[in-house]
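Novice: predicted model and sequence below, questions to follow.
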Amino acid sequence: MADHRATVRALLDRYGRGYADEAGVRLADRPAPLYQLLVLATLLSTRIRAAVAVAAARELFAAGYRTPAAMEAATWQDRVDALGRGHYRRYDERTATMLGAGARLCLERWRGDLRRLHRETGGDVPAVRRLLTAFPGIGPTGADIFVREVQAVWVDLRPFVDRRMMTGARRLRLPTDPRALAGLVAGPDVARFAAALVRVSLSGEATGEVTRAAAGG
């Protein structure tokens, strides 16, 4: 356990920043930040670097498209231009269309408030994931991204551990039982922990850095 604690400290120190935080989203159980997380999950779902998706999200939000009403009211070209400023060019036209359709769905099905989605599911993770995949561009991967981050504020979804997190845990020789893994951090840190494990799952360099730091190297 002592070795695990050292690894977790090193992991959080170096990579414990959620993607929502990087995108400038002050995540809270309120309609606007929850919608912004949905936008970010949509952008991260394509085969594009996470840093580019985060930059594109920041540009969309800086342009004022922080609510589903604002996103739907924007023209398709406005959305394309904002994505382009974030260098999200390979998928910009298709994603601009999906963001408009997703905003419309959020307004029509959930009246612009994803807390309604949460309440309808009663905190059942498979149900949350299933309803999220109704949004254009959100498949199983995007649903996992959303739930990994939103468990910071939707506490009844904890502990959510997906395949990416398990890969990161195995690389660092941490427990792969979901509750044992989540038990290594305090509740509010679980989303940061999730994001850090995902980064390790994607980078051998990150794995080595954390391992050396945990060993005092």
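Specialist: That came through, no problem.

Novice: contacts, neighbours, all on C-alpha from now
Specialist: Will do.

Novice: all helices of the protein, in order?
Specialist: In the chain, the helices defined using DSSP state H lie at 2-15, 19-22, 31-44, 50-62, 68-73, 76-85, 92-110, 115-121, 125-132, 140-150, 163-171, 178-182, 190-202, 204-214.

Novice: nearest to residue 156, out of those?
Specialist: helix 125-132 (8.9 Å; C-alpha to C-alpha).

Novice: any idea how far residue 194 is from the residue nearest to the spatial centre of the chain?
Specialist: Compute the mean C-alpha point of the chain, and by C-alpha atoms, centre = their mean the closest residue is residue 145, 3.9 Å away. Separation of residue 145 from residue 194 (C-alpha to C-alpha, to the nearest Å): 10 Å.

Novice: cool, and residue 149?
Specialist: With C-alpha to C-alpha as the criterion, residue 149 and residue 194 are 8 Å apart.

Novice: still on that earlier bit, make TSV out of the helices of the chain and add distance to residue 157.
Specialist: Conversion of the helices of the chain to TSV gives the following (distance: least, C-alpha to C-alpha, whole Å):
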stretch	distance to residue 157
helix 2-15	21
helix 19-22	17
helix 31-44	15
helix 50-62	24
helix 68-73	24
helix 76-85	31
helix 92-110	19
helix 115-121	10
helix 125-132	6
helix 140-150	8
helix 163-171	15
helix 178-182	12
helix 190-202	11
helix 204-214	27
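
Novice: dump the residue contacts of the residue nearest to the centre of the chain.
Specialist: When contacts are counted by C-alpha atoms under 8 Å, 6 or more residues apart in numbering, residue 145 is found next to 41, 44.

Novice: so how far is stretch 51-64 off the chain centroid?
Specialist: On the basis of C-alpha atoms, centre = their mean, to the nearest Å, stretch 51-64 sits 14 Å off its chain's mean C-alpha point.

Novice: then this one, side by side with the first:
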Amino acid sequence: MVQTRSGEVSTASDSRAAPKPAAAKVSKTKIKTKTVNDTAPNEPIEARDDPAKRKRDENETQATGGADSQPPSNEQPPKKAAREEAKEEKEPVSKNEAAEETIIHKINKTIDEYGSLPLTGMAVKEPLKPTPETLLALVIHSMLKSTRISHHLAEKAAVRVIDADYHDIKVLSEASWDDKVKVLSEGGYNRYREATATKLGDLADLVNEKYDGDLNNLLRKAEHKPAHIRELIREIKGFGDVAVDLFCDDAQAVWPVLAPTIDHRSLDTADDVGLGRDIDSLYALLGRDPVQMSKLARGLSNVRLSRSQEEIEHEE
């Protein structure tokens, strides 16, 4: 007689061998963790519950690496052709990055060695704040620089005019024509002193009558629109395209709505030295900082005036 798992007595003959359980197939794709329920159905309960046997089984599995362990991969590294193809796909990105790095170096050199803040060296208390005095000083400076006169002489005259407090609308309004001529002469602005004295008088009248003594009212009247700002600034007598461009180059530092801007002559210089003509891209590289954009525009102007294009062009 044979005792079954339930403990009942079977009437089957002892001489008949019990059929062997089918061998479990080993998965080659997934390693399965063995548990108590994974034993063969015909394995005696005592054997399954025997801690010593379980320990031996675990030791054997660890020694052999497990029935489901995979053989070492025979996969070969990519072929040379594949590697070359991958390299070719990456090269354009690297070239673009290198080109951008070169442009950044050129921008930094232009700003560091040739750029400056608006109204640098002039007696303006808050040159980076949109005060009435700062804006009037920017207009006067642009007017003097736009005339066909040497850059250094225009700067010298601007310094003298600001020293005379003509960027204060009250002082400018009260100064006589003769007073203005004298100040311009002291600044070396002899060739255009009479005509410019008249323009300064007209400027005072416009600012007082149309903008209540404060050019910030021009910004409001223009509804903060760059194109409209340019139109209204051009109403100043003696203000042509060059003067408007020079004003916007500097004023973007205090009126950010004007940014980004670079006057057309400085933009030509940017193209000559390898910075290109995409103003928005240059502005992005500067972190969209209007003050830095103003310094770049002024730097490019000085590069042109000092004929230093090759120095910037060969910067890498």
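Specialist: Sure, I can see it. These figures come from a predicted structure and were not determined experimentally.

Novice: TM-score for this pair?
Specialist: Laid over one another, the chains give 0.92 as their TM-score (TM-score structural alignment, normalised by the length of the first structure), with 213 aligned residues with a C-alpha RMSD of 1.6 Å.

Novice: dump the residue contacts of the counterpart of residue 139 of the second structure in the first structure.
Specialist: When the first structure is aligned by TM-score structural alignment, the residue opposite residue 139 of the second structure is residue 38. Counting by C-alpha under 8 Å, 6+ apart, residue 38 of the first structure makes contact with residue 146.

Novice: if we can go back for a sec, and residue 149 and residue 194 of the first structure? Which one has more around it.
Specialist: Between residue 149 of the first structure and residue 194, counting by other C-alpha atoms under 10 Å, residue 194 is the more crowded of the two (30 against 24).

Novice: excluding chain neighbours, what is closest to the counterpart of that one in the second structure?
Specialist: Applying TM-score structural alignment, one finds that residue 194 of the first structure aligns to residue 297 in the second structure. Spatially, and ignoring its direct neighbours in sequence, residue 297 of the second structure is nearest to residue 262 (5.3 Å; C-alpha to C-alpha, 6 or more residues apart in numbering).

Novice: now do the contacts for the corresponding residue of the first structure for that neighbour.
Specialist: Taking TM-score structural alignment, the alignment pairs residue 262 of the second structure with residue 161 from the first structure. Residue 161 of the first structure makes contact with 148, 178, 182, 194 under the criterion C-alpha under 8 Å, 6+ apart.

Novice: distance of the equivalent of the residue nearest to the centre of the first structure over in the second structure from residue 61 of the second structure?
Specialist: When the second structure is aligned by TM-score structural alignment, the residue opposite residue 145 of the first structure is residue 246. Applying C-alpha to C-alpha, the value for residue 246 of the second structure to residue 61 of the second structure is 83 Å.

Novice: do residue 295 of the second structure as well
Specialist: Taken as C-alpha to C-alpha, the span from residue 295 of the second structure to residue 61 of the second structure is 73 Å.

Novice: who has more neighbours out of the two?
Specialist: Using other C-alpha under 10 Å as the criterion, residue 295 of the second structure and residue 61 rank with residue 295 on top: 22 against 13.

Novice: contacts only, for the more buried one.
Specialist: Residue 295 of the second structure touches 111, 115-118, counting by C-alpha under 8 Å, 6+ apart.

Novice: for those, give me JSON lines that also has distance to residue 210 of the second structure and neighbour count.
Specialist: Shown next, in JSON lines, are the contacts of residue 295 of the second structure (distance: C-alpha to C-alpha, whole Å; neighbours: other C-alpha atoms under 10 Å):
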{"residue": "111", "distance to residue 210 of the second structure": "36", "neighbour count": "20"}
{"residue": "115", "distance to residue 210 of the second structure": "34", "neighbour count": "23"}
{"residue": "116", "distance to residue 210 of the second structure": "32", "neighbour count": "20"}
{"residue": "117", "distance to residue 210 of the second structure": "29", "neighbour count": "18"}
{"residue": "118", "distance to residue 210 of the second structure": "25", "neighbour count": "24"}
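
Novice: which of those does the first structure keep?
Specialist: Among the contacts of residue 295 of the second structure, the contacts conserved in the first structure (both residues aligned by TM-score structural alignment, their matches' C-alpha atoms under 8 Å) are 111, 115-117.
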